[in-house]
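Visitor: the amino acid sequence is not available; the structure is as follows:
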């Protein structure tokens, strides 16, 4: 007899997703392999998701809704599932980020998470820990959905020039990542400026930070160390954060000149053609 793992649907969003997937599949009179055939995956994958051993992707959830006629149930649930895969200390920031109307960020080391390609994110997140890497990458990609909303936040990103030169992953990954940055200004909501090496000392030498503004809530400044993140609405911290950011924007290249520099680094440092970008169902 097959040993079916019993889930407590209240234990976590992932457990609830798996519980509901099994319940809806059985209501439809489908075996795991039959459902897998409908949504182009294996019976084993269906089983792993139903037992909360694997995190579903958004594409999987959308296909499950279509196959089971569940009117968007799994597409709605998968956002909660993926957010729950973020580090516990980061989840509160991700919720505030999703509600912000204006995001300002200075990044000294890496491309901001909302702008990362899946391959770049995988290389960053897998530096010291490969456990649940697929789920952690999917969670980061889920965060980016706020930029595709009908009314996305205004996002203004200042990147240190070092971000362009620091190779994360392969040269192909970097070329695709810089190409992604060049595509962003066309939407009008997200703008990128580069702080060039020639500036020398500047107000961002203490490290990366984010500023979130809201229509109806207090503004927030967010910083991270190697252990956790720190959010505060303290007026003194906000005043200092916005002042530093104003100086960084003033010292950075214009959006147009920044795009020219990104394109030049992309060609000169990573100058081979990017390969196709692949995405998995789950």
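Guide: Done, it's in. Since the model is a prediction, treat every value here as computed from it, not as a measurement.

Visitor: from now on I want contacts and neighbour counts done on CA atoms only, so please keep to that.
Guide: Will do.

Visitor: list the contacts for the residue lying closest to residue 91 once chain neighbours are set aside?
Guide: Computed as CA to CA, 6 or more residues apart in numbering, the closest residue to residue 91 that is not its neighbour in sequence is residue 83, at 6.9 Å. By CA atoms under 8 Å, 6 or more residues apart in numbering, residue 83 lies in contact with 91, 94, 139, 142, 143.

Visitor: buried ones among those residues?
Guide: Buried residues within these, defined by neighbour count using 16 or more other CA atoms under 10 Å: 139, 142, 143.

Visitor: and here's the other structure:
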């Protein structure tokens, strides 16, 4: 019977193999530098064995990789409790050095408070238990804290969602307070598309574009129930649409003032 493969560790194992081969070492040669057996390395690379953090640290030391494998280990373990249909884009988020996102219906997930996220998910996922919705809302509201501190975040959103009540007026007030607080961070920018925008180029749906730390650019186009990952020419199209959205949007300062005035009107 073949060994069970732990799919969540497949990428980690492939990265270990790549680093080992880049160092011109066989599994046996690498094992001689480590306090564990050759068979364990083989299991890691085939994702039939789950590494512990101390394994990642030891391998980084033996391969002189800095902390590459440890950081990847942390990414995998931090993602294990995230629902399967969220995992791919959350992993990409954590590798991103820049994220650009357009949302036409709701506040971007990265900017949502736990209460706002709970209201959105409770309204949408009628089949889920209250416990599952609470856990999903917690996971969504914590995503921003999991992103690299230096990652640049650019959001374009439709003006109407600043006024749209989700859950209750109190939830919206708290969400706008949170948004205004986030906009004091120099790495986060939000601009609004005015309600009157006859040349609005984004009416086909929400999407995001992520520049990853390895130089790749990946797009995620939303649809009901998930997101499609797009690359190549389609990413260029998303970049073009995002530029058009920025051209139609208010300036960051004007957007901030509009959000502030909307919040004050709710008091």
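Guide: Sure, I can see it. What you see is a predicted model; the values in this text were computed from it and never measured.

Visitor: conserved subset of the contacts of residue 83 of structure 1 in structure 2?
Guide: Shared contacts between this structure and structure 2 among those (both residues aligned by TM-score structural alignment, their matches' CA atoms under 8 Å) comprise 91, 94.

Visitor: and the contacts of residue 83 of structure 1, which is closest to residue 217 of structure 1?
Guide: residue 94 (15.3 Å; CA to CA).

Visitor: what secondary structure does the residue opposite that closest one in structure 2 once aligned sit in?
Guide: With TM-score structural alignment as the criterion, residue 94 of structure 1 lines up with residue 90 in structure 2. Assigned with DSSP: H, G, I helix; E, B strand; the rest coil, residue 90 of structure 2 falls in the helix class.

Visitor: which ones are touching residue 90 of structure 2?
Guide: Residue 90 of structure 2 neighbours (CA under 8 Å, 6+ apart): 79, 143.

Visitor: how much space between it and residue 129 of structure 2?
Guide: From residue 90 of structure 2 across to residue 129 of structure 2, the span is 23 Å (CA to CA, to the nearest Å).

Visitor: map the residue nearest to residue 91 of structure 1 across to structure 2 for me.
Guide: In structure 2, residue 83 of structure 1 lands on residue 79 (TM-score structural alignment).

Visitor: could you do residue 220 of structure 1 as well?
Guide: Using TM-score structural alignment, residue 220 of structure 1 lines up with residue 218 in structure 2.

Visitor: isn't that match right up against residue 228?
Guide: No - using CA atoms under 8 Å, residue 218 of structure 2 makes no contact with residue 228, being 10.3 Å away.

Visitor: of those two, which one has the most company?
Guide: residue 218 (22 against 12; other CA atoms under 10 Å).

Visitor: let's verify that one: helix, strand, or coil?
Guide: strand.

Visitor: for it, give me its contacts.
Guide: 209, 210, 211, 212, 229, 230, 231, 235.

Visitor: one more pass at 7 Å, please.
Guide: Going by CA atoms under 7 Å, 6 or more residues apart in numbering, residue 218 of structure 2 touches 209, 210, 211, 229, 230, 231, 235.

Visitor: write the ChimeraX selection for whichever of those residues are buried.
Guide: Selection of buried members from the contacts of residue 218 of structure 2 for ChimeraX, criterion 16+ other CA under 10 Å:
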select :209,210,211,229,230,231,235
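
Visitor: just give me the closest of the contacts of residue 218 of structure 2 to residue 166 of structure 2.
Guide: residue 209 (25.8 Å).

Visitor: residue in structure 1 matching that closest one?
Guide: Checking TM-score structural alignment: residue 209 of structure 2 goes with residue 211.

Visitor: doesn't that match belong to a strand?
Guide: Yes - according to three-state DSSP, residue 211 of structure 1 belongs to a strand.

Visitor: for it, which non-adjacent residue is spatially closest?
Guide: Per CA to CA, 6+ apart, closest to residue 211 of structure 1 is residue 221, 4.6 Å.

Visitor: isn't the one you found right next to residue 208, touching?
Guide: No - using CA atoms under 7 Å, residue 221 of structure 1 makes no contact with residue 208, being 10.9 Å away.

Visitor: between those two, which has more neighbouring residues?
Guide: Taking neighbours as other CA under 10 Å, residue 221 of structure 1 and residue 208 compare with residue 221 leading, 23 against 20.

Visitor: alright, that wraps it up for me.
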